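*Asks:* when you get a sec, could you give me coordinates for this:
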Amino acid sequence: MMRIKRNDEVVVIAGKDKGKTGRVVNVYPKRDKVMVEGVNIATRHRQVSMSNRGAREGGIEHVEMPIQASNVMPICPECNEPTRVGSTWVDGVKYRLCRKCESEFE
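*Replies:* Okay, the predicted model is just below:
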């Protein structure tokens, strides 16, 4: 089970972008990866190519790439600090909890 969900605010705790924060755009649970806005930017060189509707522009473009889920830590909306995530059952519904202040995540 991934404890990080789409639209969570996270901080990168390891790798070349350590210390950066951003919002989770996509989650890939089978690959155990997440895509975070403004983190893990890769440079791609695109060749000019022809299609039915005309030429596609080439050049250098910067794209976001997925990052390992273990390298990010969610930021608690209540205490605004990076925290581990716990879980609890309340009336048959599972909730995520901040391990520091015990408040619920959305």
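
*Asks:* alpha carbons only for contacts and neighbour counts from here, please
*Replies:* Will do.

*Asks:* A strand includes S70, no?
*Replies:* No - counting by DSSP: H, G, I helix; E, B strand; the rest coil, S70 is located in no strand; its state is helix.

*Asks:* what about it, distance to E78?
*Replies:* 22 Å (C-alpha to C-alpha, to the nearest Å).

*Asks:* and if you look at F105?
*Replies:* For F105 relative to E78 (C-alpha to C-alpha), the value is 9 Å.

*Asks:* to compare against the first, here's another:
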Amino acid sequence: MKMHVRKNDKVVVISGNDKGVKSEILEAHPKKGTVLVKDVNIVTKHLKASKNAMKSEIVKMEAPINSSKVMLWCETCKKGVRPSYRFREDGAKVRYCKACDSEL
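*Replies:* Okay, the predicted model is just below:
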């Protein structure tokens, strides 16, 4: 599955309980079509002690969300935008904002 976002991109969540949160992507899973966004979709996981030295604990961690629930954040527009692609003079393919025509 082709994804419009990558690791370390600044994104804004557009639907769900965390709607409107601006954060960055920690991991991207293109085969599943999901992304792991920092401080978004926090779940509680109960860990059981597996060794004598370990303690049982309750851990809060991020869970993946569908990549369609996030939009790329444009710093110049200050909003979520749809990226488009073009080639620079040096031949590199870059993403740019359709709204303000700035490079992302």
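
*Asks:* and stretch 65-82 of structure 1, which stretch of structure 2?
*Replies:* Counting by TM-score structural alignment, stretch 65-82 of structure 1 falls onto residues 63-80 of structure 2.

*Asks:* for the matching stretch, give me every contacting residue.
*Replies:* Outside stretch 63-80 of structure 2, the residues that touch it by C-alpha atoms under 8 Å, 6 or more residues apart in numbering are 3-5, 9-16, 22, 33-37, 40-43, 81-83, 97, 99-100, 102, 104.

*Asks:* so F105 and E78 of structure 1 - more neighbours on which side?
*Replies:* Neighbour totals were compared for F105 of structure 1 and E78, and F105 leads with 17 against 13 (other C-alpha atoms under 10 Å).

*Asks:* the more buried one - nearest residue in space that isn't next to it in sequence?
*Replies:* R96 (5.5 Å; C-alpha to C-alpha, 6 or more residues apart in numbering).

*Asks:* in structure 2, what residue corresponds to that neighbour?
*Replies:* Correspondence of R96 of structure 1 to structure 2, assessed by TM-score structural alignment: R95.

*Asks:* what helix or strand is its match on?
*Replies:* strand 93-97 (DSSP states H and E).

*Asks:* average offset between that strand and structure 1?
*Replies:* Once superposed with structure 1, the aligned residues differ from strand 93-97 of structure 2 by a mean of 0.7 Å; criterion: mean C-alpha distance after the TM-score superposition for structure 1.
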